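> what follows is a predicted protein model with its sequence.
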Amino acid sequence: MEKLTFEYSATKSVSQRAYVGVVGSGDLEILLDPIEEKKAYVVIRTRFDGFQKVWKGLLDKFFEVNDIAAKIEINDFGATPGMVTMRLLQALEVSNDDKAQR
């Protein structure tokens, strides 16, 4: 099991917490919490070692477009890069939806 951490500059805030996904059978969960700082802090816990470059490339692309200030925890159980991107976008949508359940 590997734990990776990343930090990004941010200019946009998010409205509320978000929780999406499920850890298990090739998926992952993402927990997103708004923060006051103009930074994004990402912690990834993955069962696969040696994929830091893949994670960094995926997150670099995400934060180029979505420079959100948040604390993000990702618990991975073998999700594909496409699934990770989809879950990140889903968490962003939930965190900015005023009608979402809290």
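Yep, it's here. Here the structure is a predicted model, which is why all the values come from computation and not from measurement.
> for the rest of this, base every contact and every neighbour count on C-alpha atoms.
Will do.
> how about the helices in this structure?
Counting by DSSP state H, residue ranges of the helices within the chain are 52-65, 81-95.
> please identify the deepest-packed of those.
Highest mean neighbour count of these: helix 81-95, a mean of 18 (counted as mean count of other C-alpha atoms under 10 Å).
> now for it, which elements pack on it?
Using 3 or more C-alpha pairs under 8 Å, 6 or more residues apart in numbering; DSSP states H and E as the contact criterion, the elements in contact with helix 81-95 are strand 18-21, strand 28-34, helix 52-65.
> here's the one I want to compare it with:
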Amino acid sequence: MSLHAGIETLDFSFEGHHVTGPFQAVLVGVVGSGNLEVMLEPGTPPVCHVHVATSAHGFRPIWQAVFDDFHARHALAGVRVSVNDMGATPAVVSLRLDQAVAALKAGLQP
């Protein structure tokens, strides 16, 4: 068994259909043991770019599945998603992503 030191970074890109328009950055969650934070920032349509910094190495297929599901539900375009993870479960990741989208949509309401 080999132990990995440091943070693993992963990047994913999706072509989205729901352009958000201008918005202020959104931050939800807290980086801590077994948790994570998610930040949404304006990007360039039609792409939704995802950057993950995680302490858990070797889980790229799981992250891919979580973001495939997220994109199927939201299909954001013109958004950069940053995730700072300290070992959160996939269910917590999905929850935080949905919270960030809810906060984004609330901020876009007149």
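It's in. Everything numeric here is computed off the predicted structure, so don't read it as measured data.
> give me the TM-score for this pair.
Once superposed, chain against chain, the TM-score is 0.91 (TM-score structural alignment, normalised by the length of the first structure); 100 aligned residues with a C-alpha RMSD of 1.6 Å.
> the helices of the first structure into JSON lines, with extra columns for distance to Gly24 of the first structure?
Below are these laid out as JSON lines (distance: least, C-alpha to C-alpha, whole Å):
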{"stretch": "helix 52-65", "distance to Gly24 of the first structure": "19"}
{"stretch": "helix 81-95", "distance to Gly24 of the first structure": "13"}
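> Ser13 of the first structure is nearest to which of these?
Nearest of those to Ser13 of the first structure, taken as C-alpha to C-alpha: helix 81-95 at 9.7 Å.
> quick one: the closest one to chain centroid distance?
In terms of C-alpha atoms, centre = their mean, to the nearest Å, the centre of helix 81-95 of the first structure is found 7 Å from the chain centre.
> and Leu58 of the first structure, what pairs with it in the second structure?
By TM-score structural alignment, Leu58 of the first structure lines up with Val66 in the second structure.
> which ones are touching that match?
Pro90, Val93, Ser94 (C-alpha atoms under 8 Å, 6 or more residues apart in numbering).
> residue contacts, the residue lying closest to Asp98 of the second structure once chain neighbours are set aside?
For Asp98 of the second structure, ignoring the flanking residues on the chain, the nearest one in space by C-alpha to C-alpha, 6 or more residues apart in numbering is Phe70 at 8.0 Å. Contacts of Phe70 of the second structure were listed using C-alpha under 8 Å, 6+ apart, and they are Ser94, Leu97, Asp98.
> from Leu89 of the first structure, how far out is the aligned partner of Ala106 of the second structure in the first structure?
Applying TM-score structural alignment, one finds that Ala106 of the second structure aligns to Asp97 in the first structure. Applying C-alpha to C-alpha, to the nearest Å, the value for Asp97 of the first structure to Leu89 of the first structure is 12 Å.
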